[in-house]
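*Asks:* Predicted coordinates and the sequence they were generated for:
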Amino acid sequence: MDIQHNQLLRFTTAGSVDDGKSTLIGRLLYDSKSIFEDQIAAVENTSKQKGIDGVDLALFTDGLKDEREQGITIDVAYRYFTTPKRKFIIADTPGHVEYTRNMVTGASTANAAIILIDARNGVIEQTKRHAYIASLLQIPHIVVCVNKMDLVDYNEERFNEIVQQFEEFASKLYIKDVRYIPISALNGDNVVNRSENMAWYKDSPLLNVLETLHISSDVNKIDSRLAVQTVIRPQRDGFIDYRGYAGRLQSGIFRVGDEVAVLPSGFTSTVKSINAGEKEVEEAFAPMSVSMTLEDDIDISRGDMIVRKNNQPETLQEFDVMLCWLNRDSARPRTKYTIMHTSNEKKAMIKDVVYKMNINTFERDEEDKSLNMNDIARVKIRTTHRLMTDAYRKNRQTGSIILIDDATKETVAAGMIV
């Protein structure tokens, strides 16, 4: 099979501190022979300097100096590798409770999430937090890896206890597909190769599961949305003979002849032509970038959205969002932020904190109106201009927003429209 045409699986790893995420990824890369010889030599040399016999697998992902000095992973580290069956992008996210924001970042585009659980400790608060975020972001596949099985004598009963613990609270979440694998990342049990120490486990090792997971596109194919980024008006001999509306299809399909509406104005027209690059096409589908012309001359500018006439998003100035606060500084009441939504940049403010979610207990706190780093809350946002929105559960592209602090230009929050 031609590797260039293989499907790409994006997955994130999450777990508590010292659950072995970096070691697991190192084992995946090492045993699948996805590491260059010079990288192996460099890691072997560093391992010797640290007084470690053999190879410290965690060093294949912990590339930052601060990470090595502290012995923890403190940022989202991306790694890429390929097997004969599939290509992979890994987002290795930190385990500390204060780095929830990094998991939100790493998991936002993932097809699957690997949640590590230490076999000695079982399901803990961080496990619940990571599972909740995976559910919130609607990651379709969760692979629960019960790691360090070698430290509990590869005990099947212990593995079954942890599976039951996870299922008890996961039943309250919106998770479509959960798999459970007992592993020892350090020794390689059930990571790339099947474990001889756990003959009682009859299913596939982790790599085989990742290679065979069904990758369902998260692109909404029904609701046609073209967020206009720019208007193309080339000059030829002093006359303007082309007016194209260029942008990326957020979702759905457009065909020449389709009846469309332009939002927020509401004017209607018909698709005259569609260009993908220099080629004229009869239809375009998400996530293609195209330039579209209409039969009627309508005033359209950046931030407007072209949609099907009979299938339109909500056009709102006020809406509810499940928001994860990413910034070290707390949210300031009634402060104006820049909201980024598709090709739109508008001013917005957090009008109200409806409730804050306690991820460990799934309780809602309606009294606390503060927003601090790593908080997840349902908030009401009001914008200066109307935005064309869909609920995140229906359309990831038109249902997601970020907030930017105008003073520092930092991204302070990421949210999913309810």
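*Replies:* Structure received. Residues are numbered from 1 along each chain as shown.
*Asks:* drop to CA atoms for contacts and neighbour counts, all remaining ones
*Replies:* OK.
*Asks:* can you give me the helices for this protein?
*Replies:* Here the chain has its helices, by DSSP state H, at 21-31, 37-49, 65-70, 100-107, 125-136, 156-170, 206-212.
*Asks:* and Y245, how far is that from S34?
*Replies:* The spacing between Y245 and S34, counted by CA to CA, to the nearest Å, is 43 Å.
*Asks:* Between those two, which is the more surrounded one?
*Replies:* Between Y245 and S34, counted using other CA atoms under 10 Å, the more crowded position is Y245 (26 against 14).
*Asks:* ok, the more buried one touching L226?
*Replies:* No. Counting by CA atoms under 8 Å, Y245 stays clear of L226, with 9.1 Å between them.
*Asks:* measure stretch 306-315 end to end?
*Replies:* 12 Å.
*Asks:* wait, what's in contact with the residue most central in space within the chain?
*Replies:* Residue closest to the average C-alpha location in the chain (CA atoms, centre = their mean): S108, at 1.4 Å. Counting by CA atoms under 8 Å, 6 or more residues apart in numbering, S108 makes contact with L137.
*Asks:* any idea how far it lies from D31?
*Replies:* For S108, the distance to D31 equals 28 Å [CA to CA].
*Asks:* Just give me how far stretch 102-119 sits from the chain centre.
*Replies:* Centroid separation between stretch 102-119 and its chain, computed with CA atoms, centre = their mean, to the nearest Å, is 9 Å.
*Asks:* Endpoint to endpoint, it covers what distance?
*Replies:* 24 Å.
*Asks:* And for stretch 287-303?
*Replies:* By CA to CA, one end of stretch 287-303 lies 17 Å from the other end.
*Asks:* what do you get for stretch 347-367?
*Replies:* End-to-end distance for stretch 347-367: 27 Å, by CA to CA.
*Asks:* contacts for it?
*Replies:* Contacts to stretch 347-367, defined as CA under 8 Å, 6+ apart, come from residues 125-126, 128-129, 132, 333-339, 368-370, 375-385.
*Asks:* mind listing what's buried in stretch 382-393?
*Replies:* Residues of stretch 382-393 classed as buried: 382-383, 386-392 (neighbour count, 16 or more other CA atoms under 10 Å).
*Asks:* this is the comparison structure:
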Amino acid sequence: MSRHRQFKRDIEEDEDYEDFDPMEDTDSPDYYIARVIEKTGPAHKDQVLKALQANDWNVQAAIKVINAAKQKTQKPAQKASPQKASPQKNAAPAPKQPEIKVAQPQIKIAEPSKKLEEDLPKLDAKSSSTEEVKTPHIEESKTPILSPQVSKQDLNADYPDIYPDIVHDGKPTVNLVVIGHVDAGKSTLMGHLLFLLGYIDPKVMHAYERDCKAIGKDSFQYAWVLDGTTEERQRGVTIDVACKEFSTENREVVLLDAPGHKDFVPNMISGAAQADAAILVIDSCQGAFESGFEGENHHGQTKEHSFLARSLGVSNLIVGVNKLDMMNWDQGRFLEIQNRLNPFLRTVGFRDNSVTYIPISGLGGVNLTSKPEIPELASWYNGPCLIELIDSLPPSQKDAKKPARLCIMDSYKLSHGTLLGQIVSGKIESGTISINDKIVIIPTGIKGRVKAIEKAGHSATKAYAGENVDVVLKDAEGDFGLVLPGHVLCSELYPVPQVKNFKIKAVTFDILFPVTREQNLIMHIQSLKIPVKVKRILQQIDPINGKVIKERPRCLTKFMSAILEIESSRRVCLEKFSNCKGLGRVTLRDHSETVMAGMVIELLE
């Protein structure tokens, strides 16, 4: 699969909110266009854009202009075919039109599970039982921007298994994100690993080495394997999430290199949301680990990245204690870092048996693809090397039997190469996608069929939950230019719900200020970022057993678990966590700080 053609985020997108109304998203003209089409029904994008520009981006004024234009075009048709026509005496009776019956998809309602899988830091899901539901009725879309009016019961119906048991061909896939504090050596580590595995041409690496020396950055040559943009190379920091694929003896690995700087945490969230496992890279140099762990106000990116990764579904963690060669392979320093990290990782929900520590040198290439021969390290470490740990990671556990859900990371059109036409890229969170499947993209309402599928750079006839793919569409009906990262490609029979109000079970991070009712936040789900408001804090609950501690608390402080009602600024694609984990996890941030993470337990409206 090609690297996602990343949408650049503004470097200051999570800062300086003093003059920003978080309940109005003005990031893109497409948002205003979507709001107009949502009210007027089908309309050409250029027509809507002109109406908005002529009215200084006033949505209501643009709606009036579009509706007035529609009425003018409809009047001639009404005059040409009046409602009451005088019958002709000798006219033959009109032929009776055949009755057309449209079969409605039936969704079998599964029995509610006794509990949801524990998938948040110290947070189970035993509570939040929902009322008994009836068989949902799904109506066909009539507008390009979907705003389905369905009952709360339909929204919270449990999905049936609609695909048979899946038998994968070849090696299972692991989506692996690399996280950690800025300058911990993440890109250098993984770039050197790819080079040692033979995925980077020596001539290319030689060119990187030459160019890095020319600008006085000798140690950046391996980082350039993943930091491919001019801005990233000039600044020496990762900005976008880089995506590469490689194989081990037993796994197909999709590598996601996430940025470490706090300004780019939204990009890190987008990468971690696609991952099954993570490598947490630690700079072991004296003072560097402490800075990454504590940081400003005890909010170093080592802590924040670990919390976010766990809350986004990552359960297996490799802790790479990097740059230990600069500490003369000191076992005492290795154990010191391990002893400080372990209690925190337990706090955020990682089990001891799912966390593995390994001493490495990303720049020196030590302990990456073969066991170390350096006496200072070999004398006390005899465990597996990094590639062996990656090879033993559990594969993706996505539900391939449920309705198809592909979270779009990118959309584009190609007129040359192996893939031709309208293409969406992303990770399949549930279900199966096959050639000729009927699909719909929510919220645009674009319908079509699957023309071709590409995964790991190879053509395929099917793709399964947990895989990153490029999907080529055919017979697409609608304006493809409206498709954005954060939209969802799904089965036409089982479209993803869209809601503005929903309940979450959440746990707060190590926050400095309490969470209160009516507080405005920014919600991240997959690659989507949207303003939301804490409408109500319903219950504070015990993080271990889920029992209610307090009804309607006034506020939440650090490391508290609670049930909250959230209201978003517009309809957003969400699922109950029990139906689709990838679309049922949310992260809430304020300015440049992570506030809490949660799972969706009920969709309201």
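*Replies:* Now that the structure is in, tell me what you want to look at. Predicted model, so just to flag it, every value in this text is computed and none were measured.
*Asks:* re the thing from before, what's the ChimeraX line that selects buried ones from the contacts of stretch 347-367 of structure 1?
*Replies:* The command below creates a ChimeraX selection of those among the contacts of stretch 347-367 of structure 1 that count as buried (16+ other CA under 10 Å):
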select :126,128,129,132,336,337,338,339,369,375,376,377,378,379,380,381,382,383
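*Asks:* Surely E118 of structure 2 is within a strand?
*Replies:* Yes. Judged by DSSP: H, G, I helix; E, B strand; the rest coil, E118 of structure 2 forms part of a strand.
*Asks:* That one corresponds to which position in structure 1?
*Replies:* The alignment leaves E118 of structure 2 without a partner in structure 1, by TM-score structural alignment.
*Asks:* so how many other residues sit close to E118 of structure 2?
*Replies:* Applying other CA under 10 Å, we find 13 residues neighbouring E118 of structure 2.
*Asks:* Go ahead and confirm it touches S311.
*Replies:* No. Using CA under 8 Å, E118 of structure 2 is not in contact with S311, being 10.4 Å away.
*Asks:* how near is M388 of structure 1 to V307 of structure 1?
*Replies:* 10 Å.
*Asks:* whoops, N395 of structure 1 was the one
*Replies:* From N395 of structure 1 to V307 of structure 1 the distance is 14 Å (CA to CA).
*Asks:* what about these two, which has more around it?
*Replies:* Shown here are N395 of structure 1 and V307; by other CA under 10 Å, V307 has more neighbours (28 against 21).
*Asks:* So that one sits against V262, correct?
*Replies:* Yes. V307 of structure 1 lies in contact with V262 (CA under 8 Å); the separation is 6.5 Å.
*Asks:* coming back round to it: alignment lookup: the residue nearest to the centre of structure 1 to structure 2.
*Replies:* Using TM-score structural alignment as the criterion, S108 of structure 1 maps onto A273 of structure 2.
*Asks:* repeat for T212 of structure 1
*Replies:* Counting by TM-score structural alignment, T212 of structure 1 lines up with S392 in structure 2.
*Asks:* corresponding residue for H130 of structure 1 in structure 2?
*Replies:* Superposed on structure 2 with TM-score structural alignment, H130 of structure 1 falls opposite H305.
*Asks:* Report the contact partners of T23 of structure 1.
*Replies:* Residues in contact with T23 of structure 1 (CA under 8 Å, 6+ apart) are 56-59, 185-186.
*Asks:* what's the closest of those to I117 of structure 1?
*Replies:* Nearest to I117 of structure 1 among the contacts of T23 of structure 1 is A185, at 11.6 Å by CA to CA.
*Asks:* The nearest residue to that closest one once chain neighbours are set aside: neighbouring residues, count only.
*Replies:* Leaving aside its sequence neighbours, A185 of structure 1 sits nearest to L24 (CA to CA, 6 or more residues apart in numbering; 4.8 Å). Using other CA under 10 Å, L24 of structure 1 is surrounded by 25 other residues.
*Asks:* which one in structure 2 is aligned with L24 of structure 1?
*Replies:* With TM-score structural alignment as the criterion, L24 of structure 1 lines up with L189 in structure 2.
*Asks:* With L363 of structure 2 as the reference, measure out to its match.
*Replies:* For L189 of structure 2, the distance to L363 of structure 2 equals 6 Å [CA to CA].
*Asks:* hey, what's in contact with both of those two?
*Replies:* Applying CA under 8 Å, 6+ apart, one finds that L189 of structure 2 and L363 are jointly contacted by Y222.
*Asks:* what about the strands in the stretch 101-250 of structure 1?
*Replies:* Ranges of strands in the stretch 101-250 of structure 1, per DSSP state E, counting those that start in this stretch, are 112-118, 141-147, 177-182, 225-232, 235-236, 239-240, 244-251.
*Asks:* Quick check: which of those is nearest to S47 of structure 1?
*Replies:* Nearest to S47 of structure 1, of all the strands of the stretch 101-250 of structure 1, is strand 141-147, at 22.0 Å by CA to CA.
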